[in-house]
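K.L.:
Structure for the following, please:
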Amino acid sequence: MILPSRGSCAHTHTHTHTYTHTIPPAGGAEHTHTLQCPSPGAIPRRLRGVGSCNAPASVAPLTAVSLAGLTEEDSVYVFKEDEMIEYDGEFAADTLVEFLLDVLEDPVEFIEGDRELQAFDNIEDEPKLIGYFKNEESEHFKAFVDAAEEFHPYIPFFATFDSKVAKKLTLKLNEIDYYEPFMDKPVTIPDKPNSEEEIVQFIEEHKRSTLRKLKPDSMYETWEDDMDGIHIVAFAEEDDPDGYEFLEILKDVAQDNTDNPDLSIIWIDPEDFPLLIPYWEKTFDIDLSQPQIGVVNVTDADSIWMQMDNEEDLPSAEELEDWLEDVLEGEINTEDDDDDDDDDDDDDDDD
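P.N.:
Sure, this is the predicted structure:
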């Protein structure tokens, strides 16, 4: 187990289901509604516009089935209008609150000028979509909104009705661009105008990006999307000079290999998971005060890490690409590390 089990951060000794639903304002007046049910300490008891309830596992199955056919323990589900959203992040109060606040936002944000356009450009570490439509009454815009609700709040959707903004983005009417994380150039969804089904299908096919960041609010979804039982994992602290430099190298490699469907690197900033740093260092036998990249088996946590020729020098983009090519071709794998351990055991037996 590389990540803590679901719900393990909750301050409770029983398996639980938590159901959270958003409460629309009545008559335009904001109000707070809280269900007085047992709840783990990691789940906020009071959040404006949100009600939550924690159900012990002994009674949750019937409740879950009656709600939506849900039976998975240690899970959080958010119900907003007719949409159900499964929370795939850590059970920490601040992370949950931020997630719920994001859920309360509209699934599509509007770009009306340079300020909003700059904010859009600044989003780098998550996928994003933007479409250009005639107005809010456009059937193609409505299909865009329906698709956005399917991925809200994990993937941000943006729209503009301004021809000047669209021109800066090189968007044609009813055209939708998809930006992969850390990529400067978008991919246009083909065959405009697009239906909700076409937009959803396109995102599902492109959701696994070449370089993706492990985030507290979606870490389980990311980790469970492995490549044949392994992940290529890069640790780099963005605020550290070496970590920042290594991250820039990773971005260059990702941009050069964005068309390779077999390559996907998970970037972990250790500062986002301070409580897991000692665990990762012990499990992988690495020093996270320095940038690291390796291959991790998701089943048994076996791993093998790139050896730097000089600890003071980071690998170049070319050296990193060569190493990744060896990984993808199977020349570097976690079984090699097992073989080394077996050899060490044999030497001990000879003694």
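K.L.:
only C-alpha atoms for contact and neighbour calcs from this point on.
P.N.:
Will do.
K.L.:
if I look at Asp225, how far off is Gln118?
P.N.:
Distance of Asp225 to Gln118, given as CA to CA, to the nearest Å: 31 Å.
K.L.:
same check, this time on Leu171
P.N.:
From Leu171 to Gln118 the distance is 16 Å (CA to CA).
K.L.:
Those two: which is more packed in?
P.N.:
Of the pair Leu171 and Gln118, Leu171 is the one with more neighbours under other CA atoms under 10 Å, namely 20 against 11.
K.L.:
Do I have it right that the more buried one meets Phe133?
P.N.:
No: when contacts are counted by CA atoms under 8 Å, Leu171 is not listed as touching Phe133 (9.6 Å).
K.L.:
what about stretch 183-191, start to end distance?
P.N.:
22 Å.
K.L.:
Ok, stretch 96-114 next?
P.N.:
Stretch 96-114: ends 31 Å apart by CA to CA.
K.L.:
ditto for stretch 48-67
P.N.:
23 Å.
K.L.:
And the strands in this structure?
P.N.:
16-22, 50-56, 75-80, 83-87, 108-110, 128-132, 157-160, 176-179, 187-188, 211-213, 230-235, 265-268, 292-297, 303-305 (DSSP state E).
K.L.:
Here is the second sequence; please produce its structure so I can put it next to the first one:
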Amino acid sequence: MKWGWVIVGVLLTLGALSWAETGLEIPEYDGKDRVHELTPKNYKSIMKKYDVMVIYYHKHVQGNRAAMKQFQIEELALELAAQVLDDMEDQDIGFALVDEKKGAAVAKKLGLDEVESIYVFADNEIIEYDGELAADTLVEFLYDVIEDPVEIIDNERELKGFYNMDEVIRLVGYFKNFIEYDDAAEEFHPFVKFFATFDAKIAKKLKLKLNEVDFYEPFMEEPVTIPGKPYIEDELVEYIEQHDRPTLRKLEPHSMYEIWEDDIDGEHIVAFAEEDDPGN
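P.N.:
Next up, the predicted model:
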């Protein structure tokens, strides 16, 4: 993922950024260095300290004044995200840099293959972050990463929340046991939303039979029931990969580059509208 043209201008003021959805704030930078620089000698010991590791594989900017200035902005975004997440009780999340020239050996060992990309190492998985390099957006994404891959719907409030997520691909199933479903969810976490219920009343409102899974495309009111229940992990993975196709999508900061790369014959049609406009 290329970051060179991204200007995170709001960070230059070091002002407070509000995160409206949760009420959290990105504070002013306190000056403490939390972002590590990985080398062949230290990368193993540093990565062992954390449950989740966020690595920015960046260009070698030494000697290029403009590139160095841009890199300082990007590094500041990482420092602010690290500062916000520093006091988490359940998870230790670390941040680090790998220079494409000085850290080439580390990049090869870790499987980093695209310069100017952010990689998240969590639960023996490597996740490439396809969003804006801004502290608030990155923090929001990392909260999604550490959540369970399957969200359980237990009540009417949670069911309403599920229906309100019409802008994303999501699946929902009704189970007594969902091991295969959970394993499939881990393959796509956190990019595809998986939901499940064990409640017969909730399942009835979702029009689900036992061991059945419905697949919702973005902005489509009616789902498609995945054929072949009861499912095994490979069947679910194959179905999602076949149906994760370019459709109407909402451009959001945490996934905008992924959507932008998902073109049809090199073309996009982009509509600009007010989110709360009932005519859109």
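K.L.:
Drop the TM-score for these two in here.
P.N.:
The TM-score (TM-score structural alignment, normalised by the length of the second structure) is 0.71; 221 aligned residues with a CA RMSD of 2.9 Å.
K.L.:
The equivalent of His152 of the first structure over in the second structure and Lys176 of the second structure: what is the separation?
P.N.:
Aligned by TM-score structural alignment, His152 of the first structure pairs with His189 of the second structure. Taking CA to CA as the measure, His189 of the second structure falls 22 Å from Lys176 of the second structure.
K.L.:
Which one of those two is surrounded by more residues?
P.N.:
His189 (19 against 11).
K.L.:
So that one is in contact with Tyr143, correct?
P.N.:
No: using CA under 8 Å, His189 of the second structure makes no contact with Tyr143, being 11.8 Å away.
K.L.:
on that earlier part again, same list, the strands of the first structure, but as TSV with distance to Asp350 of the first structure please.
P.N.:
What follows is the strands of the first structure, written out as TSV (distance: least, CA to CA, whole Å):
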stretch	distance to Asp350 of the first structure
strand 16-22	51
strand 50-56	55
strand 75-80	50
strand 83-87	52
strand 108-110	66
strand 128-132	58
strand 157-160	63
strand 176-179	57
strand 187-188	59
strand 211-213	45
strand 230-235	34
strand 265-268	40
strand 292-297	30
strand 303-305	26
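K.L.:
Go through those and name the closest to Lys282 of the first structure.
P.N.:
Counting by CA to CA, Lys282 of the first structure lies closest to strand 303-305 out of the strands of the first structure; the figure is 11.9 Å.
K.L.:
Could you tell me where that closest one falls in the second structure?
P.N.:
Under TM-score structural alignment, there's no match for strand 303-305 of the first structure.
K.L.:
Return the list of helices and strands in contact with that strand.
P.N.:
When contacts are defined as 3 or more CA pairs under 8 Å, 6 or more residues apart in numbering; DSSP states H and E, strand 303-305 of the first structure sits against strand 292-297, helix 334-350.
K.L.:
mind putting these in CSV, mean neighbour count and distance to Gly89 of the first structure included?
P.N.:
Output for these, formatted as CSV (neighbours: other CA atoms under 10 Å; distance: least, CA to CA, whole Å):
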stretch, mean neighbour count, distance to Gly89 of the first structure
strand 292-297, 22, 20
helix 334-350, 12, 27
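K.L.:
Make JSON lines out of these and add distance to Phe202 of the first structure.
P.N.:
Below are these laid out as JSON lines (distance: least, CA to CA, whole Å):
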{"stretch": "strand 292-297", "distance to Phe202 of the first structure": "28"}
{"stretch": "helix 334-350", "distance to Phe202 of the first structure": "33"}
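K.L.:
right, and those - which one's nearest Glu321 of the first structure?
P.N.:
Closest approach to Glu321 of the first structure among these (CA to CA): strand 292-297, 11.9 Å.
K.L.:
Quick one: map Asp336 of the first structure onto the second structure.
P.N.:
In the second structure, Asp336 of the first structure lands on no residue (TM-score structural alignment).
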